[in-house]
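Undergrad: predicted model and sequence follow; I will ask about them next.
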Amino acid sequence: MSKSHDLPRLAEEMRQRLAAIDGGEQDLKRLEAEAAEKRGAYEAAARKLTEARQAAAERLDAEVRGELEPLRMGGARFITRVTAQPETQWGENGADRIAFEVATNPGATPGPIAKIASGGELSRFMLALKVVLAEVGETPVLVFDEVDRGVGGATADAVGERLQGLARQFQVLVVTHSPQVAARAGHQWLIAKQIGESATTTVTELVEDARREEIARMLSGAEITGEARAAADRLLEGQMA
């Protein structure tokens, strides 16, 4: 048993414990009220962000569709999906998941762009996106690998024109087999591979006559004709205009 002189101390301990219990209940109620208030504020901000994203998605989809037509993908669909996430996935970026979906054939069901689009199609989708988003882009260097695959003539020229426009704001590197695209470049390099005892790749900058000859070769094939050189001159003159 406690000694009599311990009783005041024990009584004080009991009072402190009771006060902590009573205060803890009050703190809990206060914290629950604060949590409910914060949750309401978050949900309101998230709803506002979702509405803004949905409006922006509609504008983006419409502008990308307009860019796809001259890239010979007028029948393709581009869709920005804004999907609500479960509460466990909510975060500082809101309560949505954003994904790009495409359908490259009429009547096809849209699916994730990385799974549906082929290499050339993906490049053109990205080109269309970059053209539309050029004013807000932060990437300093853009690389396109055969963005002109499967197109020629006026379509290839449209691809080149859009790449040239992007190059006014970004460093743009393009791997191409299209003379219409190559002629619009500010600088052109020839990449060649030689197969001997080992494979060797060379990269040669093309200037003046060498560039004209390469553009002509791209137009005519192995035998460079006078007509091909004249056509190369017209392409290069158009690029300089």
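TA: Everything's here; your move.
Undergrad: make it CA atoms for all contacts and neighbour counts henceforth
TA: Will do.
Undergrad: what segments of the protein are strands?
TA: Assigned by DSSP state E, the chain shows strands spanning 77-84, 96-103, 111-112, 141-145, 171-175, 188-195, 199-206.
Undergrad: before we go on, here's another structure to hold up against the first:
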Amino acid sequence: MLELKGVSAGYGPVEILRDVSLQVGEAEVVALVGPNGAGKTTLLKTISGLIRATAGNVVYDGQDLTRASAAVIVGAGIAHCPEERKVWSHMSVEENLELGAYLVRDRGAVRRSLQDIYGEFPVLEERRTELAGRLSGGQQQMLAVGRALMSQPKLVLFDEPSLGLSPILIRQIATIVERIHQRGIAVLLVEQNVDLALRLANRAYVLGSGKVVAEDKASSLRANPSLLKAYLG
């Protein structure tokens, strides 16, 4: 479904990613792990069009999206659930969700998606008229996930969904990722909690200093703590 071919990217003259190649199959969960500063967030931003690749290609469902705008990429079926949630705090919960569907022209489909999200996250329906900034961290994470799903994606990019959450909420986030997978949606998961990421994923890549330094089945990487320690500390 998604293939990166020799992708390099960065910020101005600073190159962060160097010749990165990876794949995500249809309805597959792929984890991307690595130490802080390895380029994981930069990679997701490059896929979603927030940063331009300086070399290589981003191909999704047979379509080259390397130079496509973020709006085109969302319309193609890729949703990005960013680090630290980034909800619009001055807008209501429901307004945040509706903005996630800004490219969906069928208003009936938007209403059905809203009810689907509320069924998945009842607390969001209970607080749908409240300002998003008043939600707890865990509720904001649910809102960020719901907003991403409102675009009816085939692939969701998750950036550190467990960041700053309690162990109970981390288990909820794990359940959410599993449910998304069960719905046939592919997931590329960036997660600092390596054990969590490898438990949820089918396959995994290890990123170090902007390069892919290891790739294997997630279960195999999880069973090789010496390899993980060598790359992740």
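TA: Yes, it's here. A quick note: this is a predicted structure, and the numbers were derived from the prediction, not measured.
Undergrad: drop the TM-score for these two in here.
TA: Once superposed, the chains reach a TM-score of 0.38 (TM-score structural alignment, normalised by the length of the second structure), with 123 aligned residues with a C-alpha RMSD of 4.6 Å.
Undergrad: the strands of the first structure: which one's closest to Lys38 of the first structure?
TA: Nearest of the strands of the first structure to Lys38 of the first structure, taken as C-alpha to C-alpha: strand 96-103 at 18.5 Å.
Undergrad: thinking again about what came up before, now render the strands of the first structure as a markdown table, adding distance to Ala33 of the first structure.
TA: Below are those laid out as a markdown table (distance: least, C-alpha to C-alpha, whole Å):
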| stretch | distance to Ala33 of the first structure |
| --- | --- |
| strand 77-84 | 26 |
| strand 96-103 | 26 |
| strand 111-112 | 42 |
| strand 141-145 | 49 |
| strand 171-175 | 53 |
| strand 188-195 | 65 |
| strand 199-206 | 67 |
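Undergrad: make CSV from the ones you listed and add distance to Leu60 of the first structure and mean neighbour count to it.
TA: Output for the strands of the first structure, formatted as CSV (distance: least, C-alpha to C-alpha, whole Å; neighbours: other C-alpha atoms under 10 Å):
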stretch, distance to Leu60 of the first structure, mean neighbour count
strand 77-84, 8, 18
strand 96-103, 11, 17
strand 111-112, 17, 16
strand 141-145, 20, 14
strand 171-175, 22, 16
strand 188-195, 32, 12
strand 199-206, 38, 10
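Undergrad: show me which helix runs longest in the second structure.
TA: helix 167-182 (DSSP state H).
Undergrad: returning to what we had before: with respect to Arg59 of the first structure, which of the strands of the first structure lies nearest?
TA: Arg59 of the first structure lies closest to strand 77-84 among the strands of the first structure, at 9.8 Å (C-alpha to C-alpha).
Undergrad: what packs against the closest one?
TA: Using 3 or more C-alpha pairs under 8 Å, 6 or more residues apart in numbering; DSSP states H and E, the elements in contact with strand 77-84 of the first structure are helix 7-68, strand 96-103.
Undergrad: deepest-packed of the ones you listed, please.
TA: Sort these by mean neighbour count, taking mean count of other C-alpha atoms under 10 Å, and strand 96-103 sits at the top with a mean of 17.
Undergrad: immediately after the longest helix of the second structure, which helix or strand?
TA: Sequence order places strand 186-190 as the next helix or strand after helix 167-182 of the second structure, per DSSP states H and E.
Undergrad: now whichever helix or strand comes after that next one: buried residues?
TA: Of the helices and strands lying after strand 186-190 of the second structure in sequence (DSSP H and E), the nearest is helix 194-200. Judged by neighbour count using 16 or more other C-alpha atoms under 10 Å, the buried positions of helix 194-200 of the second structure are Val194, Leu196, Ala197, Leu198, Leu200.
Undergrad: which one among those residues gets closest to Lys45 of the second structure?
TA: Nearest to Lys45 of the second structure among the buried residues of helix 194-200 of the second structure is Ala197, at 19.1 Å by C-alpha to C-alpha.
Undergrad: let me see the contact set for that closest one.
TA: Counting by C-alpha atoms under 8 Å, 6 or more residues apart in numbering, Ala197 of the second structure touches Ala31, Leu32, Val33, Leu189, Val190, Glu191.
Undergrad: farthest pair in these?
TA: Spanning the widest gap among the contacts of Ala197 of the second structure are Val33 and Leu189, at 8.3 Å by C-alpha to C-alpha.
Undergrad: one step back: can you list the contacts of Ala197 of the second structure in JSON lines and add distance to Lys45 of the second structure?
TA: JSON lines is the format used below for these (distance: C-alpha to C-alpha, whole Å):
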{"residue": "Ala31", "distance to Lys45 of the second structure": "16"}
{"residue": "Leu32", "distance to Lys45 of the second structure": "13"}
{"residue": "Val33", "distance to Lys45 of the second structure": "15"}
{"residue": "Leu189", "distance to Lys45 of the second structure": "13"}
{"residue": "Val190", "distance to Lys45 of the second structure": "12"}
{"residue": "Glu191", "distance to Lys45 of the second structure": "15"}
